[in-house]
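Undergrad: task: produce atomic coordinates for the following.
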Amino acid sequence: MTEPVVTRVLVADDQTVVREGIVMLLGLLPGIEVVGSAADGEEAVALVARHRPDVVLMDLRMPRCDGAEATRRIRAGHPGTEVVVLTTYADDESLFPALRAGARGYLTKDAGAEEIARAIADVRSGAAGLSPQVQLRLLERLAGEAPAAVTGPGPVAAPAPSARPGGEPPDGLTVRETEVLGLIAQGLSNTEIARRLYVGPATVKTHINNLFAKTGVRDRAQAVAYAFRNGITGSPQ
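TA: As a prediction, the model looks like this:
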């Protein structure tokens, strides 16, 4: 009989009550083993070297060494350890430095146990573990940084995507799959999509699996970028 896969997790947070609460929460989740906890970034880096966890749940604003710098050092020294940021803040000044440092997941502290477990599983499998709110923020950032056409010598920037009113969905997507993709791009979770479309969560998951296969994306972050490139940013009318 095959042994269940256990993900070894380290928790880093400077607030004792929060850190202990997260450790307690993770201890209740199947397939997760907490191997240590750190009160700041310096301790997190040292404990990663000692315990070699699969995933670090990383707060950002900590003394001595903040979460972004700790993430950069962990990813540089221990590329087999993934980092999921778990923080109060989702502003650009917190989000983008953490992602540039190598974090593969980003959640805010209002995330529930299911969302945290999903993010850990996602980054463990090589995907991104981003909350719907963060996915939406990335989409907005992409929209704000859409390159303008350039003239003169040199490569020509790709035009900004436009909506596809009345056009055929790309890559053989069905109308329903396109609708689900648009709702993902809006930052909705599977549960919220099911509620919006009056279908069951299993049906939503089937649509997502199908559209991932057709478009070649691996995770929700890539799906958001794909939706933006193809002008799929909301429910078809």
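Undergrad: when you work out contacts or count neighbours from here on, use the C-alpha atoms and nothing else.
TA: OK.
Undergrad: stretch 42-54: how far from the chain's middle?
TA: Centre-to-centre, stretch 42-54 and its host chain are 22 Å apart (C-alpha atoms, centre = their mean, to the nearest Å).
Undergrad: buried sites along it?
TA: Within stretch 42-54, the residues that qualify as buried are 42, 43, 44, 45, 47, 48, 52, 53, 54, counting by 16 or more other C-alpha atoms under 10 Å.
Undergrad: what about the second one, distance to residue 71?
TA: As defined by C-alpha to C-alpha, to the nearest Å, residue 43 lies at a distance of 12 Å from residue 71.
Undergrad: cool, and the third one?
TA: Distance from residue 44 to residue 71, counting by C-alpha to C-alpha: 9 Å.
Undergrad: compare with the first, here's sequence two:
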Amino acid sequence: MLAGQADFDVVGEAENGRVALDVVAREVPDVVLMDLRMPVLDGVSAIERLQSTHPSVQVLVLTTYDADTEIVRAVEAGATGCLLKDAPREVLFRAVRAAARGESVLAPELTAKLFGRLRAPKQESLTEREIEVLALVAKGNTNRAIGRELSISEATVKTHLVHAFTKLGVDDRTAAVTVALERGLLRLNKPRR
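TA: Sure, this is the predicted structure:
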């Protein structure tokens, strides 16, 4: 389909992200059409590597997934734009030409999602250890018991809790557990009957 356009020259294809990097190194194209979900090396990782090795190559993401987190990650990694794979041919052709000029391209269906995500208040992620500490708090453990369970000092437990409180925007253990549950960071095991 792309090769049928007079101003396009398809110089390579790749079945995974690692092969895509090899093709780019060999051919140095103007534009790369990149999928996000690929074996061996995913699209976001491939984009990050391309940005460090070939920053002049424009990457246009084509994906069936309209998950805003994946698209934001791709743009943050250096993608010039993103289209859904079911975009009409003419839209794809225009997007490739725009990407070659260094212009940003974003499917209209994705624009609202991205703006919503960018406008949402930032939520700093909890570390794995902070989640472990909160999970033990949720079970009713004291700081001392948590320290014994995780083989860390009671002071370290308190530090993890303070960091978790700050990230979750709360002031106490109960609120921290409640917010973590609401955000899906913790799951309570229901007792068996």
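Undergrad: got a TM-score for the pair?
TA: Comparing the chains after superposition, counting by TM-score structural alignment, normalised by the length of the second structure, produces a TM-score of 0.60; 122 aligned residues with a C-alpha RMSD of 1.4 Å.
Undergrad: and the strands in the second structure?
TA: Secondary structure of the second structure by DSSP state E: the strands cover 31-34, 58-63, 81-84, 105-106.
Undergrad: what span of the second structure is the longest helix seen in the first structure aligned with?
TA: Secondary structure of the first structure per DSSP state H: the longest helix is helix 201-215. Taking TM-score structural alignment as the measure, the second structure aligns no residues with helix 201-215 of the first structure.
Undergrad: so what does that helix touch, helix or strand wise?
TA: In terms of contacts (3 or more C-alpha pairs under 8 Å, 6 or more residues apart in numbering; DSSP states H and E), helix 201-215 of the first structure is packed against helix 175-185, helix 190-197.
Undergrad: what residue in the first structure is paired with residue 5 of the second structure?
TA: Residue correspondence, TM-score structural alignment: residue 5 of the second structure in this structure matches residue 29 in the first structure.
Undergrad: counting neighbours, what do you get for that match?
TA: By the criterion of other C-alpha atoms under 10 Å, residue 29 of the first structure has 13 neighbours.
Undergrad: relative to residue 65 of the first structure, how far out is the residue nearest to it when sequence neighbours are not counted?
TA: What sits nearest to residue 29 of the first structure in space, not counting adjacent residues and going by C-alpha to C-alpha, 6 or more residues apart in numbering, is residue 117, at 7.4 Å. For residue 117 of the first structure, the distance to residue 65 of the first structure equals 26 Å [C-alpha to C-alpha].
Undergrad: what lines up with residue 15 of the second structure in the first structure?
TA: Counting by TM-score structural alignment, residue 15 of the second structure lines up with residue 39 in the first structure.
Undergrad: surely that match meets residue 17?
TA: No. If you go by C-alpha atoms under 8 Å, residue 39 of the first structure and residue 17 don't touch, sitting 10.9 Å apart.
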